[in-house]
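Novice: Prediction below, plus the sequence it came from.
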Amino acid sequence: MAKPNKKGPTKTVDIFCSGCKAPLFKYRKGGKGALVKCFKERISQDFTSQACICPNCSRPFAREAIIRGAPAYKIIGGKVTFK
């Protein structure tokens, strides 16, 4: 299977916890669709101290997974918002 493009898109989005609105990531997202997964190599800034756990309210927002041979976070539906 093809791996995701390492350089990736240049446009970044800010990802927030939907419960407490704490910032989680700055992510280089491609396309217009919903946020389903975040490839770790495309995260430009990480505000979390523990993987997949919100630093403010301690709720899990994702699960670690291997997608197309690359490590990623699989987002749990409704747990995050992005701008």
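Specialist: Now that the structure is in, tell me what you want to look at.
Novice: Only C-alpha atoms from now on, for both contacts and neighbour counts.
Specialist: Noted.
Novice: and Lys7, how many neighbours does it have?
Specialist: 9 (other Cα atoms under 10 Å).
Novice: okay, now the one to match up with it:
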Amino acid sequence: MARPNKNAPTRTVDIFCKACQAKLYKYQKGGKGALVKCFVERITQDFTINAGQCPNCQQFFARQCLIRGVPALKIIGGKVHSK
């Protein structure tokens, strides 16, 4: 399988918790599709304390995994939204 593109996308999005509207990440997203996974190397600002857990309401919104050999966070559907 191919690894993710080395040069990071220029478009950044803010990722928020759906339950409490807390800001979770500032992420360099590629493409126009829905937010399904976040590669750890593309997260520019991390506002969480534990990976995949909201710092405000303590709800889990993602789980850690390896996608194409690269560490990533797999987003649980309906737990976050991005702007």
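Specialist: Received the coordinates, thanks. These numbers were taken from a predicted model, which means no experiment stands behind them.
Novice: With both chains overlaid, what TM-score comes out?
Specialist: After superposition, the two chains reach a TM-score of 0.97 (TM-score structural alignment, normalised by the length of structure 1), with 83 aligned residues with a Cα RMSD of 0.6 Å.
Novice: Please name the nearest non-neighbouring residue to the residue of structure 1 most remote from its centre.
Specialist: Going by Cα atoms, centre = their mean, the residue of structure 1 most distant from its centre is Met1, 21.4 Å out. The shortest distance from Met1 of structure 1 to any non-neighbouring residue, by Cα to Cα, 6 or more residues apart in numbering, is to Arg68 (6.0 Å).
Novice: Touching, that neighbour and Phe39? I think so.
Specialist: No. With contact defined as Cα atoms under 8 Å, Arg68 of structure 1 does not reach Phe39; the gap is 10.0 Å.
Novice: Settle it for me: which of these two has more neighbours?
Specialist: Using other Cα under 10 Å as the criterion, Arg68 of structure 1 and Phe39 rank with Phe39 on top: 20 against 11.
Novice: Show the contacting residues for that one.
Specialist: 70-73 (Cα atoms under 8 Å, 6 or more residues apart in numbering).
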